[in-house]
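Asker: Mind folding the following:
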Amino acid sequence: MVQVRPLATAEQVSEFLGVPVATLYQWRHRGVGPRGAKVGRHLRFRWADVEKWFEDQTSGGSRVA
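Answerer: Have a look, this model is predicted:
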C-alpha cells in the first residue's frame, strides 16, 4: 500500500519556507513558487511539490524575482 502524506496548508508551507502566507498567495498569482491547488476555498500543496520547488531554487533552477 502506498503511503500518501497529508496535503500541506498555506500556513505549513509558509513556515517551512520562512515566508509570510501572503507571499505564497502573491507567488501563486504571479505563477511562481511551489505548485498548489485549490480544494474548495482552501489552498493546499503536495509536500513533494514544495520540496522539489525548493530544491530547484537552491540548485540554480527558476528564480523568484
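
Asker: going forward, measure contacts and count neighbours with C-alpha atoms only.
Answerer: OK.

Asker: got the contact list for whichever strand or helix holds residue 12?
Answerer: Assessed by DSSP states H and E, residue 12 sits inside helix 10-17. For helix 10-17, the surrounding residues in contact (C-alpha atoms under 8 Å, 6 or more residues apart in numbering) are 20, 21, 24, 43, 44, 45, 50.

Asker: By neighbours, which of those wins?
Answerer: With neighbours defined as other C-alpha atoms under 10 Å, the most crowded of the contacts of helix 10-17 is residue 24; it has 22 neighbours.

Asker: Here is a second sequence; please produce its structure as well for comparison:
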Amino acid sequence: MAPKRAPETDPQTTLRAGLPDRYLTPDDLKQMFGLPSVETVYAWRKTGVGPPAIRIGKYLRYDPGAVRAWVESNTETAAA
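Answerer: Just a heads-up that it's a prediction; the model follows:
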C-alpha cells in the first residue's frame, strides 16, 4: 500500500492565507506570483526590484515577513 501524500496547496492561496513558516526559495516566489520562470526572481534581485533575499551558502532564501512587507509596499490602491 502506497503512503498517502499530503494534498498539494495552491501557491496563490498560500500567499493570500499566510506565508509558510519557513524561508522561501526563488521557486516558491515563482509559483506564488505566477512568474514565467525563476529567472524573473533572479532579475528582480539583480535590479533591486524584488523582496530582499539572504544568501545561505550558495542558495538564496526569502524571509516570509520580508516578502509580505514587499507585497504590501507594492500594493496599489484604487483611486478615489
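
Asker: Out of the contacts of helix 10-17 of structure 1, which sit inside strands?
Answerer: Among these, DSSP state E puts 43, 44, 45 in strands.

Asker: for those residues, which one is nearest residue 5 of structure 1?
Answerer: Taking C-alpha to C-alpha as the measure, residue 5 of structure 1 sits nearest to residue 45 out of those, at 10.6 Å.

Asker: For burial, what's the neighbour tally of the aligned residue in structure 2 for residue 22 of structure 1?
Answerer: Using TM-score structural alignment, the equivalent of residue 22 of structure 1 in structure 2 is residue 39. Residue 39 of structure 2 has 13 neighbouring residues, counting by other C-alpha under 10 Å.

Asker: Please apply the same query to the one 4 residues further on.
Answerer: The number of residues packed near residue 43 of structure 2 is 12, by other C-alpha under 10 Å.

Asker: Ok, residue 23 of structure 2 next?
Answerer: Residues within reach of residue 23 of structure 2, counting by other C-alpha under 10 Å, total 15.

Asker: Tell me which residue of structure 1 matches up with it.
Answerer: By TM-score structural alignment, residue 23 of structure 2 lines up with residue 7.

Asker: pretty sure that match contacts residue 44?
Answerer: Yes: Residue 7 of structure 1 lies in contact with residue 44 (C-alpha atoms under 8 Å); the separation is 6.0 Å.

Asker: what's the counterpart of residue 73 of structure 2 in structure 1?
Answerer: Aligned counterpart of residue 73 of structure 2 in structure 1: residue 56 (TM-score structural alignment).
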